[in-house]
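Asks: Quick check, what structure comes out for this input:
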Amino acid sequence: MLLLGIDIGTSSVKVSVVDARSQLTLASAQYPDTESPIMSLQLGWAEQSPDMWWEQTQQAMARCHAKGGYDPSDIAAIGIAYQMHGLVLVDKDQQVLRNSIIWCDSRAVPYGDKAFEQIGEERSLSHLLNSPGNFTAAKLAWVKDNEPEVYSKIDKVMLPGDFIAMKLTGRITTSASALSEGIFYDFKDKQLSTDVMNAFGFEDDLIPEQRELFSVHGEVTSEVAQQLRLRAGIPVAYKAGDQPNNALSLNVLQPGEVAATAGTSGVIYGVSDQLAYDPLSRVNTFAHVNHTETDQRLGILLCINGTGSLNRWAKNLFGSDIGYTEMNEMAKSAPEGSSGLRILPFGNGAERMLCNKLVGVHFHHIDLNLHDRSHIFRAVQEGIACAFRYGLDIMRGNGMNPTVIRAGKANLFLSDLFAQTFVNVTGVPVELYNNDGSVGAALGAGIGAGIFATPAEAFKGMEKIQTITPQEGNGMEQVYQEWKVLLDAQLTAEDSIEQALDAQ
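Replies: You can find the predicted model right below:
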């Protein structure tokens, strides 16, 4: 019995086929080979085409099938992981009305701030566990205000994974986890938030039918099955945002367990059984994949928008003649601390952990007679690791104190230097696993379809690759404290500039 997982990323779509019995991956493929474009019509905007995701899904699936080693007709369930917080709008004919406003788009911050004030700080935080901020609901409010002709045609509001499930099945559903991700869910009342819907003036029928996350969200239609070489009637039995799915992939399901990832964005994601929130919404609380009304499981999420994206930018600008492996080796040749070079890695939209400020990337202390690209490559990785430490300290202040962090050996964690620097600056050991978002989605489908009796059964074959522990006598604490002084100064400067502009 086989399981198919689809991971809708910002850069590409990846598909994997997993044998349910052995939990071994039989084939994987992604599309495209180069990173998908992000459209930015104005500063701080970020959009992608949902139809592009669907085309990429079909191409990745065709590539996966072409590798052989399995019979596509043996696939018994499909799971979907997806980039979080994106706004997808369709009309009554399930046609896309506009490009998706994706996770790193900053335009909706004022709308979230206004709703936060209208709902009230205490009620918003205690019921939503977040400020509406720059999440999906606030993005919809921007459309309502700025594109009323689009808003008037909306039949359903979706997240990216809901859209792919709709293309496969013709059905549109949501879950408590998805609603919480969009800041539509009231955790105390355990239902769609009337506060949010009233504050923004949304109609309830814009929200899809709610189902359990691990359940059947529709069956593959005959037309799509023929097109994709699948059996008609296969259930889509799991849909989750990429970070809850990453945690599932690492078997991070119980209170106190923590996962991390460093792809396009960087995330630390911890599980709690308490309805906790950060007073400033710098880290955010969502319903985890295994959250139920009777057994609370909350995901506490720290997000840094520009981790892998900064690393890619540095490679494109300074290392276009080399690959990432050579780039990482070159970074190792520079000394710890990058000979004083410091980088603030915040150039991919408004940063939640910095109270939704648009800070940008900043290089500090460049010495034209000393620093070469090896120093830049190392300072990029050290700056990203310092940003993780800054966010982890916020989480610690809210009661999340991990003794170990699990991560997949992928993206920036493929760099031995980054992995060790992350551990040295946070002081927390990291366990590395061969996890993958599309494989996690496939196993999630097995849980949702009842092929696995429990999540623990789905991940019983997971094996740790290595454990990285802090190096004695490392100097990253001093590097971090210097980095933090520079960040604090930059945040003060940003506030001064904003005040000066407001006074004009």
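Asks: Every contact and neighbour count from this point should use C-alpha atoms.
Replies: Noted.
Asks: so how far is residue 116 from residue 132?
Replies: From residue 132 over to residue 116 the distance is 6 Å, taken as C-alpha to C-alpha, to the nearest Å.
Asks: before we move on, what about residue 53?
Replies: Counting by C-alpha to C-alpha, the gap from residue 53 to residue 116 is 32 Å.
Asks: how close does residue 186 sit to residue 283?
Replies: For residue 186, the distance to residue 283 - C-alpha to C-alpha - is 18 Å.
Asks: How about residue 345?
Replies: Distance of residue 345 to residue 283, given as C-alpha to C-alpha: 17 Å.
Asks: Run a quick neighbour tally on residue 166.
Replies: When neighbours are counted by other C-alpha atoms under 10 Å, residue 166 registers 20.
Asks: I should have written residue 117 there, sorry.
Replies: By other C-alpha under 10 Å, neighbour count at residue 117 equals 14.
Asks: this one as well, want them side by side:
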Amino acid sequence: MPSIVIGLDIGTTSVSAIAIFDDGRPPESVTLQHNATVSGLPNGRAEQDPSKLLNSAVSALQQISAACREADIAAIGVTGQMHSTVLLNQQRRTLRNVITWQDRRSLEPCENGVSPLDELLRAVPSELMDGTGCRLSPGYMGTTLFALQRLNELPQDIHSVSFVADWVASELSGQSPVTDRSHAASSGLFDLQNDGWQPDLLTAACVMPDWLPDVRDSGERIGELTPTMADATGIRAGTPICNAIGDNQASVISSLPSGDDALLINIGTGGQIVWRLPSFERINGMDTRYLPAASRNQEGLFMLVGAGLCGGDAVAWINRTVRQWLSEFGCEVSEADVWMYLNERLTAEALETESITCEPFFGGTRVDPQRRGVFEGVGLHNFTPANIAAGILHGIAESMHAVYVSAEGRRPHPLRTISMAGNGARRNPLLVDAVSRCFGVPVTVSPCQEEAATGAAMLAGVHAGLWPDIDAARQFCIVEDA
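Replies: Got it, this is the predicted structure:
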């Protein structure tokens, strides 16, 4: 009987599960829209219903296990949207909706006219954040917890906090939530250099140390599937549950080739550009993040990340805007029809002419949340949907290249190849072409679909003993096109 390892990704819009076999057969995968986003909230709020997230995760596991009944499940790895905030009471029940990385309530002015984020940054010397690898920003757990207190929205019976992937792993195993370094650092409160929660940052953000989860190695076994969850998923009770990792790190594990001459551009809802670092370094405007070890007998590395950049949300903007304009004239057009129209008219030549240029930061950036999109080169006749879309695609590529150039001596050089991952890359070949022309090197789209779930499965498989290291696992992860 073949063995498999399952990777589970709790994403911003969907939940994905993938099963990787140890006998070389193609992986099986399932993706479900979780529809957990809460509507009707004030502008700038981004929340999700935790019960819908958990139910979708259970459904995905049930479906993937049903597709692999003849295999032994060696372990379940988990990943998910970083920076998310889950508030729990003493019984580990959620106290309110999950607050996601897209939340901007920390930018709302308080009674004194100052936003919680500005107040927090004024209280925190910049050098205090150096060891975290990032700057406190909207949507980060540390920022969100401070904002909840300043806006009088923090539940009185809070007992602990968790990241959404860690919380799902906790629900599967019946254990109190723990976390790993990749998630912990995404809070803005964890010192990667000293490998611990930063006490002065906790004080500044008014975060109680006993709220925070223990930090354990990425991908290590943290518990076993409970009988209740076994009944719900069809997976054997006692199946090892592995410590969750951030979705950014999971995508890097599955999609960034070995070596120092490559980088990864991930286009999901947002966009990131990533490359490895052998040791901890800080570069202005980029995050330094933890990268889990490639094998059980190695130490973890680090990676430089240009995060919070424009990505799939910018591509989706043109579709949504076209449909909104038409709707105001009483013409209802489907999302699929708009994509069909654009794909028919978008050509490589349209990208090369660059008749319209665009800075597609419609929702701001992590460094500058108030930044907005800009179109230039608009004439009397060229502001067409296809030209706008072409400008956006080129603008996304340019935003990635600008981050690469700004890193100067700490970037891959010579750069020989770029791997692109995420549905935004897979569904937009002209974006891949734009990136290749911007950087002047070949670009390949990752052969792994559902890259984050795949990375979580690979790491879990290494810790379960299916493979000696990540490189050995990668050869089992290619999904054949339908």
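Asks: the more surrounded of residue 345 and residue 283 of structure 1?
Replies: Ranked by neighbour count (other C-alpha under 10 Å), residue 345 of structure 1 and residue 283 place residue 345 first, with 28 against 24.
Asks: Using the three-state scheme, assign the residue nearest to that one when sequence neighbours are not counted.
Replies: With C-alpha to C-alpha, 6 or more residues apart in numbering as the measure, residue 361 is the residue that lies nearest to residue 345 of structure 1, at 5.0 Å, once sequence neighbours are left out. Classification of residue 361 of structure 1 using DSSP: H, G, I helix; E, B strand; the rest coil returns strand.
Asks: Tell me the counterpart of residue 361 of structure 1 in structure 2.
Replies: In structure 2, the residue paired with residue 361 of structure 1 according to TM-score structural alignment is residue 373.
Asks: Spell out the residue ranges of the strands in the stretch 201-350 of structure 2.
Replies: Counting by DSSP state E, counting those that start in this stretch, residue ranges of the strands within the stretch 201-350 of structure 2 are 221-224, 240-242, 245-246, 262-267, 271-277, 287-291, 301-309.
Asks: Which strands or helices does the fourth one pack on?
Replies: What it means is strand 262-267 of structure 2. Applying 3 or more C-alpha pairs under 8 Å, 6 or more residues apart in numbering; DSSP states H and E, one finds that strand 262-267 of structure 2 makes contact with helix 247-255, strand 271-277, strand 417-421, helix 423-426.
Asks: before we move on, back to that, count of neighbours near the residue nearest to residue 345 of structure 1?
Replies: 13.
Asks: likewise residue 150 of structure 1?
Replies: 15.
Asks: tell me the most buried of the helices and strands packed on strand 262-267 of structure 2?
Replies: Mean neighbour count (mean count of other C-alpha atoms under 10 Å) peaks for helix 247-255 among these, with a mean of 26.
Asks: Quick one: the strands in the stretch 51-200 of structure 2, in order.
Replies: Applying DSSP E, counting those that start in this stretch to the stretch 51-200 of structure 2 gives strands spanning 72-80, 86-88, 98-99, 160-162, 190-191, 196-197.
Asks: Stretch 65-73 of structure 2 spans what distance, first to last residue?
Replies: With C-alpha to C-alpha, one end of stretch 65-73 of structure 2 sits 8 Å from the other.
Asks: With stretch 347-355 of structure 1 instead?
Replies: End-to-end distance for stretch 347-355 of structure 1: 15 Å, by C-alpha to C-alpha.
Asks: I'd like the helices and strands packed on strand 262-267 of structure 2 laid out as a markdown table, including distance to residue 233 of structure 2.
Replies: Converted to a markdown table, those look like this (distance: least, C-alpha to C-alpha, whole Å):
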| stretch | distance to residue 233 of structure 2 |
| --- | --- |
| helix 247-255 | 23 |
| strand 271-277 | 32 |
| strand 417-421 | 29 |
| helix 423-426 | 27 |
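Asks: do you know which of these lies nearest residue 229 of structure 2?
Replies: helix 247-255 (23.2 Å; C-alpha to C-alpha).
Asks: equivalent range in structure 1 for the closest one?
Replies: Taking TM-score structural alignment, helix 247-255 of structure 2 hits residues 242-250 over in structure 1.
Asks: what residue of structure 1 is the furthest out?
Replies: Distance to the chain centre peaks in structure 1 at residue 369, reaching 39.2 Å (criterion: C-alpha atoms, centre = their mean).
Asks: Report the separation between it and residue 165 of structure 1.
Replies: Counting by C-alpha to C-alpha, the gap from residue 369 of structure 1 to residue 165 of structure 1 is 55 Å.
Asks: okay, now residue 288 of structure 2: neighbour count?
Replies: Residue 288 of structure 2, neighbours per other C-alpha under 10 Å, totals 27.
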